[in-house]
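Novice: after the sequence you'll find the predicted model.
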Amino acid sequence: MEFDLSPLWISLKASAIATCFTFFLGIAAARWMLSTRIRGKALIEGIFISPLVLPPTVVGFLLLLLFGRNGAIGQLLLKFDLTIIFTWQAAVITATVVSFPLMYKTALGAFEQIDANLINAARTLGASEWTVFLRIMLPLAWPGILAGTILAFARALGEFGATLMLAGNIPGETQTIPMAIYFAVEAGDMRQAAIWVLIILSLALSVLTAVNYWTDLQRRSPKPNPNYSNPNSATNLVRGDRRDGQDAHPTNYVGLPYKLQSNLVTAARYNTTKLPQEQSHSGLFANIFKPLSGFTLNVGFDIGQEVLGILGASGSGKSMTLRCIAGLETPTSGKIAVNGKVLFDSAEGINLPSKDRRIGFLFQNYALFPHLTVAENIAFGLQHLSASEQQLRVKEQLISVQMSGLESRYPHELSGGQQQRVALARAIVNSPDLLLLDEPFSALDTHLRSQLERELMQTLANYRGITLFVSHNLEEVYRVCENLLVLADGSAIAFDTKEHIFDRPRNFTVAQLTGCKNFCAAKQVAETIVEAIDWGCTLTVVEPIPKSLVFVGIRAHQVSFVSGCDRENTFACWIASTVETPHRVTLYLKLHSPPHDSQDYHLQAEVFKEKWRAIKDNPFPWYVHLEPIRLILMEA
């Protein structure tokens, strides 16, 4: 008797067609579920994956109700004299339905593994959502999608119960391999059943072996992983999901400062509670209100064509402020405008997408596209230009960031400093109106940070737009920026020139963020004298004493040592302990009497090693002088 191979061809045909349908439907559904925020999302996903958990006969019965003569789709098809049940097309439908969940979940997982900063970077470079999907998401998720496609094909190939319900078992028309196995066993033909089992086993094992081989190949390949690599290592994968301000404490600040005027510095600016009003000049106006899980972001400022530093501790709202300006997050209310162009206005219902804001964004992890070369990364935002113009712009940027000759390399083949240069070139190649720098040096070692900082300052000197430079490193921000905005728990607590903020911080938080280490509870006892309660002394001061004085402080490097106690603000002291660094020594000093232990101290003083070597053998007590003009008077 001749062996009928029709079940093999029917199975392969139905599975192949079903896999094609599943490929597109699964990817589309995964992309939609990833971006949608509609109610009932959990229910919809449950429907999508239900064929994985429901018995195949239940799935087949539901399809029969839908496509049968009395079903909604079945009746519609009858109007065109068409029928689906008990045809090979029905086998395609059942195979599509049962294999769809595998494709959907695999694609969704692959999309979710993509670093969100890569997608956001593409948006800030002017890419539409369709371009982001085709050029970033799909290539980076491709290994997972391919694996899902192979698994979906294997699942479609082995479908039995639902196919039997909807397509039946018509030899030569709807009889697939699983059907042939079942009915051969029913007829007692174990030899024929065994042959079909071997065939389907061979197909299934081949498919699964292909998946495992592909996965292993991806793991060993030097090509960049869909996840983004750490700027300091090509092998360590990191996620760039951290958002500043998600775990801070509720804020007690409600005030926001007026427009920064670098030529006019007043102490009253720190205490104003009035929101900035938009001015009709070029620059950046931002008034942002956005409740977060730990606090409320409530920031407002108005600046011109300058480099503004945003200083604050981790979780203070710095990065979230940049994300709102770039359009990656949407404020609850407020207004954002650049050079008179309104980017966001809650009152007017304006909210431009990131691609239309003309903003360059340098992310903390650089967010270089790992599947694109250096040249392709830089040219990503130049798609509106001709190929020759793109090449010219890329060449100019490569020269400016000292990366000539490396245009064909991939991000994982670059050092951390080189990655940062490429990311900066990509951000400014389009001459954006506003440049946002989110802690650009945080992932670099000290030597490389210093070198790239100088290069960045040179780049910013030639850049004609507005720059916001976010950092928690006070020395870094002081060197790069002329004016500072200090954030704490989502609110602006200082907004002025860097000199005024560092020399005369008006409250404890600003003083602490700007590096002051010596604080003492204080109260006024005369016109120019305050009592340092914790230090057990009175101090003469030069600065006018505020009515709401709470603390007096002095920076550690401004504490000086003198030979005798013959002038004001000079006190006997003893060393409780010391801590050395390569160039400095920190001395923990006890005033008035010797310390009981290493933790019994009042002040920290920092001196260079040369000074330390000159005084360390002097007998105690030493004498410390707190210069009146260096004392910082702080309000609540």
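Specialist: Here it is on my side, so go on.
Novice: going forward, measure contacts and count neighbours with C-alpha atoms only.
Specialist: Will do.
Novice: I'd guessed residue 280 sits against residue 342; true?
Specialist: No - in this structure, residue 280 is not within contact of residue 342 by C-alpha atoms under 8 Å, at 11.8 Å.
Novice: of the two, who's got more company?
Specialist: Legend: neighbour count by other C-alpha atoms under 10 Å for residue 280 and residue 342, higher for residue 342 (17 against 9).
Novice: could you grab the helix/strand/coil label for the more buried one?
Specialist: strand (DSSP: H, G, I helix; E, B strand; the rest coil).
Novice: how about the secondary structure of the residue nearest to it when sequence neighbours are not counted?
Specialist: Nearest residue to residue 342, sequence neighbours excluded (C-alpha to C-alpha, 6 or more residues apart in numbering): residue 336, at 6.1 Å. Classification of residue 336 using three-state DSSP returns strand.
Novice: from what I can see residue 336 touches residue 323, true?
Specialist: No - in this structure residue 336 lies outside contact range of residue 323 using C-alpha under 8 Å: 11.9 Å.
Novice: of the two, which one has the most company?
Specialist: Counting neighbours by other C-alpha under 10 Å for residue 336 and for residue 323 shows that residue 336 has the greater number, 27 against 21.
Novice: contacting residues around that one?
Specialist: 284-288, 325, 342-345 (C-alpha atoms under 8 Å, 6 or more residues apart in numbering).
Novice: let's see it at 7 Å
Specialist: By C-alpha atoms under 7 Å, 6 or more residues apart in numbering, the contact list for residue 336 reads 285-287, 325, 342-345.
Novice: below is structure B, check it against A:
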Amino acid sequence: MINLSPLWISLRIATIATVVTFFLGIAAAHFMQHYRGRWRSLLDSLFLAPMVLPPTVLGFLLLLLLGKNGPFRVLFSGGISVVFTWYAAVITATVVAFPLMYKTTLGAFEQIDDSLQQAARTLKATELNVFRRITLPLSLPGLLAGTTLAFARALGEFGATLMLAGNIPGRTQTLPMAIYFAVEGGDLREAALWSAIVLSLSLGGIVLTNGLTQHRSRLRWTQRSKGRKTEAMLLSDRSRGGFEEAGAKRSTRLQLEVDICKHLPEFTLSIKFVADGQPLGVLGASGVGKSLILRCIAGIETPDSGRIILNDRVLFDSELGIDVGSCDRNVSILFQNYALFPHLTVAQNIAFGLPRCQKSSPNQITRAVTQQLIAMRLEPFAQHYPRQLSGGQQQRVALARALASQPEVLLLDEPFSALDTHLRNQIERQLITRLQSYQGITLLVTHNLEEAYRMCHDLLILDSGTVIANGPKHRIFEQPQTVSVARLTGCKNFSPAVAYGPNQVEVQRWQCQLQTLEPLPPNFTQIGIRAHQISLSASSASSKNTFCCWLAATSETPHRMTLYLKLHRPPSDEQDYHLQAEVFKEKWCELKDQPQPWSVCLDPSRLLLLEDL
């Protein structure tokens, strides 16, 4: 009869080692995910060293460390010894299995989108809650795989265990040792039996893990297929009432003061502005620091210097050493990718953003979630997962979740960038309506000037990390002071110009003289006019700033035509033009068959007198 003690010893040692490795691997992976110090490479190498060292070398090093003459001999005073005991085998199994658990877990953690954890922090979740409710559930497949690999490695450890724990039958003799000594003794049948058991346990665990992972994937695909709904049908439903705004009217007038500086490789972000209850649009080209401003306000990024003050509460002050964490700022951010938690349903996502209060009963939380679902017309999708929703539905869930946390500041980072044109217009109208009842401060980041104009009362225009305009949108669009502001607000026609009289300028590029309505400012260097404010007619006229023009080229959009015009004489080619004029298709139909030259009028009241800055 075969002695089964190697089987039970191996299972006990591998199980204990796997449990210890599970917690150590998660702790090490979580630390290394966030550690960016100078010793990161060395620590990572030390954690992975047991995976590449020969088992005998590893066993010898452990023997030196844990022997009675080793550096840890103080632990073994009083006659206690680790060497040649079953817990020595646990130690070696833990050491050799740790790298697999650590590396697999670290890879699982790094696969999680950073915006999910950042969103959780802005929803007032502590670091412990972020780790418990977001990081661990999302990394579960990786943790399961790492645990399986760690168990298989611990079960199969031989060399290091033999060096430290020896081969004592009934005490430290594990399955790999039983196989080795069975072969050495010529008992191939027993060796084959033990080998089959090891293979069954190791490969069985791996197959089971892969099967569970594939089952989860198939289940997600099935849920996604069954959960498809038509966005247009939902948006066409009649509006429902009865919603009590989660963020009730606040008694104080909110004010956000931002004065920060952050050095980047391409430029230095240095901005200063004040926002109040009116929505503020942050406008600028891609890569000028718009999103970075929101991340600094939310506490996701840390400025190099400056201050951020919300309603007389200091959120950041470099001189005083104040840097309030994201979870305590009461600032919510709506990311470009919405950052919905994929393992939570729509209702659970919204509930995540509700204020944490010990007095809140489950019924109160349910009512609050229901109110948000009604307000955003999401009741049919309460038990759906984000992967089962369309882009517009996901956007509305993210907005409901952000508002449910009752933030003092709502940050919208390109909220419509992932939507098609038709859906974008519908969601934009719904967002505008929703923000009318929101009592906090709203900042909208966008590079779409029409979107900013429709949604915001004030504008903050950036260029290369600095503020070049700040104020009411009407003033900025109608009276830009510089060429940069005019260009970022859609002006396409510019030319250097010099004063020719009190209300007259010499326009060099257009080769003409223009009369202005207002006196010339002292520092003006260029003149501009917006393409849609140029008047065209087929008949000649003698009014102010009217000239003959010829058509050089056209560019068509669904509703408008852009006409490239050459003043004074016919163009030599399509690139030979002075002005771009935009007209509706109806006007184009009137003009296109008329003989040229046409007449172009540059209205004195529409001319922009600009500085180069």
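Specialist: Perfect, thanks for sending it. For clarity, every value in this text was computed on a predicted model and none was experimentally measured.
Novice: aligned partner of the residue nearest to residue 342 of the first structure in the second structure?
Specialist: Residue 336 of the first structure maps onto residue 308 in the second structure when the alignment is built from TM-score structural alignment.
Novice: report the distance from stretch 161-181 of the second structure to the chain centre.
Specialist: Once both centres are worked out by C-alpha atoms, centre = their mean, to the nearest Å, stretch 161-181 of the second structure turns out to sit 51 Å from its chain's centre.
Novice: find me the equivalent region of it in the first structure.
Specialist: Stretch 161-181 of the second structure corresponds to residues 163-183 in the first structure, going by TM-score structural alignment.
Novice: any residues touching the matching stretch, and which ones?
Specialist: 6-8, 10-11, 57, 60-61, 63-64, 85-88, 90-91, 94, 158-160, 193, 196-197.
Novice: inside helices: which ones of those?
Specialist: Among those, DSSP state H puts 6-8, 10-11, 57, 60-61, 63-64, 88, 90-91, 94, 193, 196-197 in helices.
Novice: closest one of the contacts of residue 336 of the first structure to residue 306 of the first structure?
Specialist: residue 285 (12.6 Å; C-alpha to C-alpha).
Novice: name the element the aligned partner of that closest one in the second structure belongs to?
Specialist: Matched by TM-score structural alignment, residue 285 of the first structure corresponds to residue 257 in the second structure. In the assignment (DSSP states H and E), residue 257 of the second structure maps to strand 256-263.
Novice: so where is the following helix or strand past that strand in the first structure?
Specialist: Per DSSP H and E, strand 256-263 of the second structure leads on to strand 268-275 as the next helix or strand towards the C-terminus. Using TM-score structural alignment, the residues of the first structure aligned to strand 268-275 of the second structure are 296-303.
Novice: cool, and stretch 128-137 of the second structure?
Specialist: Against the first structure, stretch 128-137 of the second structure falls on residues 130-139 (TM-score structural alignment).
Novice: pull up the distance across that stretch, start to finish.
Specialist: 13 Å (C-alpha to C-alpha, to the nearest Å).
Novice: check the offset of that stretch from the chain's centre.
Specialist: 18 Å.
Novice: check which residues of that stretch are buried.
Specialist: 132-133, 135-138 (16 or more other C-alpha atoms under 10 Å).
Novice: could you do stretch 61-78 of the second structure as well?
Specialist: 61-63, 66-68.
Novice: three-state assignment of the aligned partner of residue 17 of the first structure in the second structure?
Specialist: When the second structure is aligned by TM-score structural alignment, residue 17 of the first structure is paired with residue 16. Judged by three-state DSSP, the three-state class of residue 16 of the second structure is helix.
Novice: how close does residue 16 of the second structure sit to residue 397 of the second structure?
Specialist: For residue 16 of the second structure, the distance to residue 397 of the second structure - C-alpha to C-alpha - is 43 Å.
Novice: so where does the spatially most central residue of the second structure fall, helix or strand?
Specialist: Central residue of the second structure (C-alpha atoms, centre = their mean): residue 115, 3.8 Å from the mean position. Assigned by DSSP H and E, residue 115 of the second structure belongs to helix 114-122.
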